[in-house]
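> missing the sequence, but the structure's below:
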């Protein structure tokens, strides 16, 4: 079978969808060497230009899938073409554009809230990252349950505890990281709950030697976060690193005494598992898919509750037994999620629709 995949999201500095696409494609080639996987992209970053994005998704992508003789097209992030040259599998990672439209820039808000209902209608089969996203598709868009398969994401094999002191020191120096740190890693955007994290850190900063490191690519509406840090007088204790290269992430997780992920909404929440895979204790919100992903291997707190988050941070950092238990359960939890299993389940869906 010749399977075409939309890999446009992997260009530039890939984040969530781009990393999903890269890891899935690599795993598919490992587990299914008898199939041919063709990468389709436009050779430029069109992600934030709506006019070009529409041209790519609705014209260029199906045209190229037809030109390469694809038996199936997998669109790995939200936008299915109306004209289908072959069966189309669409991965829907979340419904943030419909549930949290005010968290997006105006053009993106309009695009995601209006376009997604059409995309899910045009696709032959849908993949959801979690049971929670599947339920959202059924509840909000009226998708027939039998059209949606849940396929969990995996954890990259490179994400393991790092003990090499030279490697740790190099990453510490590269990102200007203090000796003791609490870490967040992910895109900076309103739904991630970083305002709650900063407010919680302000409550415990006097009781801890730790610095708060907020790592990841700037998304949108980040100005209020920087102002919040200045207003609280935390400029010397809160650090923004910017984008973190994939090869540095395992060391960064390993340097942290605690990983905090206070998101208001996630379709999956891969950073939670990545931190666990590196042996870092996790505190995360109990919003959306996060309890499904974290299981009993994290301390769960209500989203947008700075007091509860502050208390959880203190408890984990001051209780060595709890910290060790979280570390052990996290390592075990992360081992259950592999990209090979993601690829095998995805391949089974391909075979069902062709």
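That came through, no problem. Note that the structure is predicted; figures quoted are calculated from it, not measured. Numbering: from 1, shown residues only.

> contacts, neighbours, all on C-alpha from now
OK.

> Touching, residue 158 and residue 249? I think so.
No - in this structure, residue 158 is not within contact of residue 249 by CA atoms under 8 Å, at 9.1 Å.

> the more surrounded of the two?
More crowded of residue 158 and residue 249, by other CA atoms under 10 Å: residue 249, with 21 against 14.

> Name the SS class of that one, please.
Secondary structure of residue 249, reduced to three states by DSSP: H, G, I helix; E, B strand; the rest coil: helix.

> so the nearest residue to it once chain neighbours are set aside, which of the three states?
Residue nearest to residue 249 in three dimensions, not counting chain neighbours: residue 159, with 7.5 Å by CA to CA, 6 or more residues apart in numbering. Following three-state DSSP, we place residue 159 in the coil state.

> take the one below as the second:
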């Protein structure tokens, strides 16, 4: 079984988190792994999945155009030479003439359902590759039934060839934090008092300008911390520039993984006002850390949050009203925190890995 990890970004976000959590879980389930990665990631994967057969892509493949070209001419050849019976391509694209069964992960359908929240070039690229993978891969994987259903609706996917594998949460990393972990997160952020938290890429589909404007209308509001890498959403800066005096907005960028439990679990409330998600991993991680969560009822998020989170509309008036109500109701926040911990315990990476192994077996047998 070969897994292509060459698309993993240096910051380990997005597909990086998925691959880095999936591989050890696959190994724990007894999978015989060949991991194809960037040369600079060899040591990382040697530590992450000891005993896996590690193969490095050419150094030039660190550049995205070269990697995509090498994927077509070199990836499958390398997997076949390593003796793999199935190749898993975990980020939309795949070799067109692979010579062995391919399973491809399609993370969300928002390139079709919410095209306005993606750059035009990215939208065209991922729409094209989603359709190609749906047509040519032996099996496709999605992280939620909502994403699978949307792909059936908008991209003509055959539901019999699309498998759902819910993502998981690592309880060693995402847990109710200790006082020391909360203090470490606060020290890193330079915050003394209460705060409202967001975790994720600062991009248009996260709907952060609406959150900033909603929070700005609340008197005596706690600090607002938007943690994550900067996307292409210029409206975030415009909304930030209009924050009134007396309100404190923090944009700390990426937070180290070891600070995330303290950051999420130390918040009065975690708000995730997304316009569309294939899964919504930060919602699950916040729940696991014992944080009450306010989010939206769009696409996959209710499949993950169920009744253990509070919901709002996507407009700033709705966000402001729900945010104010929850901040004024500590008993409701405590109830959500307890429910979230219980629900999050049902999502684990071993279960995710088992769904992947079933898809690999079906691809090999097809």
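Thanks, I have the structure now. Worth saying up front: this structure is predicted, and the values here are computed from it rather than measured.

> care to give me the TM-score?
TM-score for the superposed pair, counting by TM-score structural alignment, normalised by the length of structure 1: 0.92. Supporting figures: 345 aligned residues with a CA RMSD of 2.0 Å.

> tell me the contacts of the residue nearest to residue 249 of structure 1?
Shown in contact with residue 159 of structure 1 (CA atoms under 8 Å, 6 or more residues apart in numbering): 249, 250, 274, 277, 278.

> what's the answer for residue 71 of structure 2, then?
The contact partners of residue 71 of structure 2, by CA under 8 Å, 6+ apart, come to 94, 95.

> That one -> structure 1?
In structure 1, residue 71 of structure 2 lines up with residue 57, judged by TM-score structural alignment.

> buried sites along stretch 229-236 of structure 2?
Neighbour counts over stretch 229-236 of structure 2 (16 or more other CA atoms under 10 Å) mark 229, 230, 233, 236 as buried.

> So what does the first one match up with in structure 1?
Under the alignment (TM-score structural alignment), residue 229 of structure 2 maps onto residue 217 of structure 1.

> likewise residue 299 of structure 2?
With TM-score structural alignment as the criterion, residue 299 of structure 2 matches residue 288.

> List the single closest residue to that match in space, sequence neighbours excluded.
residue 265 (5.5 Å).

> Report the separation between residue 89 of structure 1 and residue 324 of structure 1.
When distance is defined by CA to CA, to the nearest Å, residue 89 of structure 1 is 41 Å away from residue 324 of structure 1.

> With neighbour numbers in mind, choose between these two.
Neighbour tally, residue 89 of structure 1 and residue 324, criterion other CA under 10 Å: the higher count belongs to residue 89, 24 against 15.

> what's the helix or strand for that one?
strand 88-92 (DSSP states H and E).

> and that strand, which stretch of structure 2?
Using TM-score structural alignment, strand 88-92 of structure 1 pairs with 102-106 in structure 2.

> now stretch 254-268 of structure 1
Aligned by TM-score structural alignment, stretch 254-268 of structure 1 falls on residues 265-279 of structure 2.

> Ends of the matching stretch, what's the gap?
20 Å.

> For the contacts of residue 159 of structure 1, pick the one with the most neighbours.
Comparing these by number of neighbours (other CA under 10 Å), residue 277 comes first, having 30 neighbours.

> Quick one: map that residue onto structure 2.
Aligned by TM-score structural alignment, residue 277 of structure 1 pairs with residue 288 of structure 2.

> Leaving out sequence neighbours, find the closest residue to that match.
Using CA to CA, 6+ apart, the closest residue to residue 288 of structure 2 is residue 341 (4.9 Å).
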